[in-house]
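Q: Would you be able to build a 3D model of this:
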Amino acid sequence: MTAASPPRPARVYVFATCVVDLMAPQAGLDVVGLIRRAGIAVDFPAGQSCCGQPAYTSGFNDEARRVAAAQLDLFVADQPIVVPSGSCAGMMVHHWPRLFADDAPRRAQAERIAAQVVEFSHFARDVLGLADAQGLGQAPVTRPVKVALHTSCSARREMGVHAPSRALLAALPGVEIVQQARETECCGFGGTFSARHPSISGAMVADKLAAVREAGAEVLVSADCGCLLNLHHAAQAQGGVATGQPRCQHLGSFLAERIGLAGGAWQVTD
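A: Got it, this is the predicted structure:
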């Protein structure tokens, strides 16, 4: 960490997100492993579920409020809430307070929680110090690998996630970040968008994967498992790594793999 880095907390919460919990649990375990590696205790409220974003972005505000309220009641201590998804972190920071605009006690609670939320890539760079040699330590995995970075739309625009994710990848020995032509474009997931408009979503993810292949990337890394879910299944449908498709991996898992922690593999429940 640098002199300007935030102080390292003794404990943090992890809000895993529903996609990580149900579809990619190893990514959550890898994030927890990286935090514990720094000597920070992790609290994981067992009742957590969804941030409410699917309902909210589909116009079901009452349903989103019920889901969000249940999450608000879980985080009672004044400690950081690390979220391994820029999209979900953006919902918690920017939209939870708006959901409770007409409920003063809940709004105050939402604003307090919003101030505690830290998206994982920011936490890994600024608190864990994984973008500098001191925090990174001696990374045992140095095999050369070409990596493309995908940052979700809301993570990039609401939470400013792209720069810290790139810094973390750039610090790893043997990692070459390749620029793909559609880096700033949506992958086509968009929460319920992919279910409501599958043909459009399918065309978008096909374009994204084509750009990643053309850039020569072996691994496609993202800090959002929602996007990775879409990208992974699209890559598998086109034949997977055997046909030149990239391996899709959460940033936390890729960091854990290169640092030498157990796990480190993108695992999705089909």
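
Q: When you work out contacts or count neighbours from here on, use the C-alpha atoms and nothing else.
A: Will do.

Q: Quick one: end-to-end length of stretch 176-189, please.
A: Terminal residues of stretch 176-189 lie 26 Å apart, using C-alpha to C-alpha, to the nearest Å.

Q: swap that for stretch 189-201, sorry
A: One end of stretch 189-201 to the other measures 6 Å (C-alpha to C-alpha).

Q: here's the other one to compare against:
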Amino acid sequence: MSDLFYNAAPQETRVAPPRKTARDYPTSKPRTVYLFGTCVVDLFFPEAGMDAIHLLEREGINVDFPQGQSCCGQPAYTSGYTEQAREVARAQIDLFKGGWPVVVTSGSCAGMFREHYPDLFKDEPETLAKVQNLAERTYELAEFLLHVCKVQLADQGEPLQVALHTSCSARREMNTHVHARALLAQLSHVERVDHDHESECCGFGGTFSVRMPDISGAMVADKTQAIQASGAQQVVSADSGCLLNINGAFEKQNIPLLGQHLASFLWQRTQSKQEPRA
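A: Prediction:
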């Protein structure tokens, strides 16, 4: 949910860990996966969660969505509330037992599972073992579609120019911008256009946008104006927190653009007439 790892923490400042070396991917698709939908998708972009399920099921994969899932704990963690973050994290860990992969509809939340849970529980050996197992099974949605499913997308839409936005933590920790670019490149009628400030934060940053609204507002203004100047007809992102911030800024500035979650964009662009949307 959060873009930034330098929020003004009451107890300690969180710093993103160095990116690990490239991971090894399974040589075949699993029969079943867990889906972690994230709280922002659940509350504001439920269609993105459903479209992620459609994409996975079309690849012949069964999707299990544990009903008890909630937040990954990132807002508390990045704000320095370690004990509260552990409490939230423990509730998630217990839901994703076994060996199934965990596919996450947000790169920043996937990064929380994969990169930061081990730090949260480094002093609890029994829990740490579970966390390390979960981390190795965690994939961001675009990463999973590209490298595990080895999906081949057939574009069914009209010619379109799109701008891609990737949250800061998703970019640093999960390389999500690379995966999303590769999937968009498979769409024969979609042209991805570059825009200034592409690698910069949109200003959301979870609690950062609440604590420093003036700075956050200036950052998202730069972002949205750069996207508009690129000539893009639509915005795509795999992180819903960023989409909330960017779409709100578009509306406030009367910019006739709208951001859409990558899962929904891919599903709609590749849906055949025989696949009515649920």
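
Q: secondary structure class for Glu176 of structure 1?
A: At Glu176 of structure 1 the chain is in strand, as set by DSSP: H, G, I helix; E, B strand; the rest coil.

Q: Map it onto structure 2.
A: Alignment note (TM-score structural alignment): Glu176 of structure 1 maps to Glu191 of structure 2.

Q: OK, contacts around its match?
A: Pro159, Leu160, Gln161, Val162, Leu184, Ala185 (C-alpha atoms under 8 Å, 6 or more residues apart in numbering).

Q: State which helix of structure 1 is the longest.
A: Counting residues, the longest helix found in structure 1 (DSSP state H) is helix 198-214.

Q: mean shift between that one and structure 2?
A: Once fitted to structure 2, helix 198-214 of structure 1 is off its aligned match by 0.5 Å on average (mean C-alpha distance after the TM-score superposition for structure 1).

Q: What residues in structure 2 pair up with that helix?
A: Under TM-score structural alignment, the match for helix 198-214 of structure 1 is residues 213-229.

Q: try stretch 7-15 of structure 1
A: Using TM-score structural alignment, the partner range for stretch 7-15 of structure 1 is residues 28-36.

Q: in the matching stretch, what counts as buried?
A: Neighbour-count burial for stretch 28-36 of structure 2 flags Lys29, Pro30, Thr32, Val33, Tyr34, Leu35, Phe36 (criterion: 16 or more other C-alpha atoms under 10 Å).

Q: continuing past the one helix or strand the fourth one maps to, what's the next helix or strand?
A: Okay, so that is Val33 of structure 2. Here Val33 of structure 2, judged by DSSP states H and E, is contained in strand 32-36. Scanning forward in sequence from strand 32-36 of structure 2 by DSSP H and E, the next helix or strand is helix 39-44.

Q: From the contacts of Glu191 of structure 2, pick the one nearest Gly98 of structure 2.
A: Using C-alpha to C-alpha, Leu184 is the member of the contacts of Glu191 of structure 2 that lies nearest Gly98 of structure 2, at 32.3 Å.

Q: For that closest one, list the residues it contacts.
A: Counting by C-alpha under 8 Å, 6+ apart, Leu184 of structure 2 has contacts Val190, Glu191, Arg192.

Q: With distance to Cys149 of structure 2 added, can I get the contacts of Glu191 of structure 2 in CSV?
A: Listed next are those as CSV, based on distance: C-alpha to C-alpha, whole Å:
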residue, distance to Cys149 of structure 2
Pro159, 26
Leu160, 25
Gln161, 26
Val162, 24
Leu184, 15
Ala185, 16
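
Q: Which ones among those lie within strands?
A: Secondary structure from DSSP state E places Leu160, Gln161, Val162 of those in strands.

Q: The first one corresponds to which position in structure 1?
A: The one in question is Leu160 of structure 2. Match for Leu160 of structure 2 (TM-score structural alignment): Val145.

Q: so where do the helices sit in the stretch 1-150 of structure 2?
A: 39-44, 46-58, 74-78, 82-93, 107-111, 117-120, 125-136, 141-143 (DSSP state H, counting those that start in this stretch).

Q: Of those helices, flag the one that's most buried.
A: Most buried of the helices of the stretch 1-150 of structure 2 by mean neighbour count (mean count of other C-alpha atoms under 10 Å) is helix 107-111; its value is a mean of 30.

Q: average gap between it and structure 1?
A: Using mean C-alpha distance after the TM-score superposition for structure 1, the mean distance for helix 107-111 of structure 2 is 0.5 Å.

Q: Find the nearest non-adjacent residue to Gln260 of structure 2, please.
A: In space, and not counting its chain neighbours, Gln260 of structure 2 is closest to Val236: 5.0 Å by C-alpha to C-alpha, 6 or more residues apart in numbering.

Q: what's near enough to touch the one you found?
A: The contact partners of Val236 of structure 2, by C-alpha under 8 Å, 6+ apart, come to Val162, Ala163, Leu164, His165, Gly259, Gln260, His261, Leu262, Phe265.

Q: Tell me which residues touch the second one, please.
A: By that I understand Ala163 of structure 2. For Ala163 of structure 2, the contact set (C-alpha under 8 Å, 6+ apart) comprises Arg192, Val193, Asp194, His195, Ile227, Ser230, Ala232, Gln233, Gln234, Val235, Val236.
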